[in-house]
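In: sequence below, structure please.
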Amino acid sequence: MQSGQSSAGPVGRGAKVRAAVHAATLAELVDKGYAALTVENVAQRAGVHKTTVYRRWKDRESLLVDALAEHMAMDIPVPDTGAIETDLGALARSLVQAFTGATGQAVLAAMFTGAAHLPEIAAARRHVFEDRLVRAEPVVTRAVERGELPADTDPAELLKTLAAPIYLRLLVTADPVDETTADLAVHVTLAAARAGALRAASRLPEQTTS
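Out: Below is the predicted model:
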């Protein structure tokens, strides 16, 4: 692959180029879907030459993975309201808002249908969700420190429980997803956590057989 000439694109260099190309990738995904996504169209939309894109990403798959990972990592901020119920409510509502808009729907379609067969997408999906869990864990640890949750609550299990009913509706049942969905997820998650059902696996009670 040729290195190409230095681009004099209007978006500048470095971080600005990366941001512009990421934004263009998501915009193309929304407008045309994964099947019609091309590096050439992304470059044109971003205002750079395609060789500028190829210097940073070897193909459209690596470009898509990078854009999706960046979008997913930055799209939902981690709240610190001072109470676990409002923290989880903010997380759940942000998740709903992120995936019910046009961009969110296109991201889900790419990650779970259109490009789901690609090993790079599967790896990116795992990385993105693992990263999101790690970033949101302070919400749970702060609640434990405040005495709002049992001391042995597993942050990852709690956050998975919060997200599960939302993703079920988004990806499986196609039921409506709105703030009521988010509020119900919070209610169920807190009930389970306070009942001790979301403890670390090593501390869960052993099942007995009759």
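In: CA atoms for contacts and neighbours, from now on please.
Out: OK.
In: next SSE after the biggest helix by length in the chain?
Out: Looking across the chain with DSSP state H, the single longest helix is helix 119-145. Sequence-wise, the next helix or strand downstream of helix 119-145 (DSSP states H and E) is helix 155-168.
In: who does the longest helix of the chain touch, helix- and strand-wise?
Out: Packing partners of helix 119-145 (3 or more C-alpha pairs under 8 Å, 6 or more residues apart in numbering; DSSP states H and E): helix 60-75, helix 84-100, helix 155-168.
In: what is whichever helix or strand comes after the shortest one packed up against?
Out: Of the helices and strands lying after helix 155-168 in sequence (DSSP H and E), the nearest is helix 179-194. Under the contact criterion of 3+ C-alpha pairs under 8 Å, 6+ apart, the helices and strands touching helix 179-194 comprise helix 84-100, helix 155-168.
In: one more to put side by side:
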Amino acid sequence: MDDRQRVRRRPGGRSARVSAAVHQAVTDLVGERGYGSFTVGDVAARAGVADSSIYRRWGNLETLLTDVALTRLAARSPMPDTGSLVGDLRTYAANVAREITGPEGLAVLRLAIALTGNDQQGLQARDDFLAERTRFLESMLDRARERGEHPPDALDLLDHVMAPMYIRVLFGAGPLTPEYVDGLVDRLLRAQPGPEVERP
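Out: I've put the predicted structure just below:
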């Protein structure tokens, strides 16, 4: 079984509980010590499992770290459907802000960034995450088009709404207040061609 098959396997029952405990241990250790400052043994001890369980499921520490980053970053709330583009985007951005400012948000962001510069597996993890996130956004934007609205491209949404929030969290550049997050969405929509978008 290769590394990517290991990462994608999602057994249930006891294996699911072990996986959840190991993922939580990795997230906690990244938050406490930073990337590259712990071993499989440290993860196993924190999770209360044997080293062999981790090696058997993930093969090595890098595969485990990639799995944690992908799983935590891909976790999401249901796609908002408020009936308007501005409502959907504001709700979506608020959900992302809540996720990345939560107790584990900064640790997971730092882990994802460290992995993308590490090796081909990390780059693949980055590409998989971006592809998944883009598909998710496109479903919301397609619905707006069906209503006759003029949504931005998914990459514009990433560049002008998601990226500024990530930067603020990573560098401690300021809080993600509701006013700040709504302002990112409003500035993006004002820059879009087409009829003026009505604001609530």
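In: TM-score for this pair?
Out: The TM-score (TM-score structural alignment, normalised by the length of the second structure) is 0.78; 183 aligned residues with a C-alpha RMSD of 2.5 Å.
In: the longest helix of the first structure to helix 155-168, inter-axis angle?
Out: Helix 119-145 of the first structure and helix 155-168 are oriented at 120 degrees to each other (axes from the mean of the first three to the mean of the last three C-alpha atoms, to 10 degrees).
In: next, the angle from helix 119-145 of the first structure to helix 60-75.
Out: Compare the direction of helix 119-145 of the first structure with that of helix 60-75 by the same axes, to 10 degrees and you get 10 degrees.
In: what's the angle from helix 119-145 of the first structure to helix 84-100?
Out: Using the same axes, to 10 degrees: helix 119-145 of the first structure against helix 84-100 is 160 degrees.
In: buried ones in helix 119-145 of the first structure?
Out: Neighbour counts over helix 119-145 of the first structure (16 or more other C-alpha atoms under 10 Å) mark 120-122, 124-125, 128, 132-133, 136-137, 139-144 as buried.
In: and stretch 79-92 of the second structure, how far out from the chain middle?
Out: 19 Å (C-alpha atoms, centre = their mean, to the nearest Å).
In: between the two ends of that stretch, how far is it?
Out: 7 Å (C-alpha to C-alpha, to the nearest Å).
In: so which residue is dead centre in the second structure?
Out: When C-alpha atoms, centre = their mean is applied to the second structure, the residue found nearest the centroid is L73 (2.2 Å).
In: just to revisit the earlier point, just give me the closest of the buried residues of helix 119-145 of the first structure to D87 of the first structure.
Out: Closest approach to D87 of the first structure among the buried residues of helix 119-145 of the first structure (C-alpha to C-alpha): V139, at 6.8 Å.
In: wait, the closest one touches P77, no?
Out: No. V139 of the first structure is not in contact with P77 according to C-alpha atoms under 8 Å; the separation is 11.3 Å.
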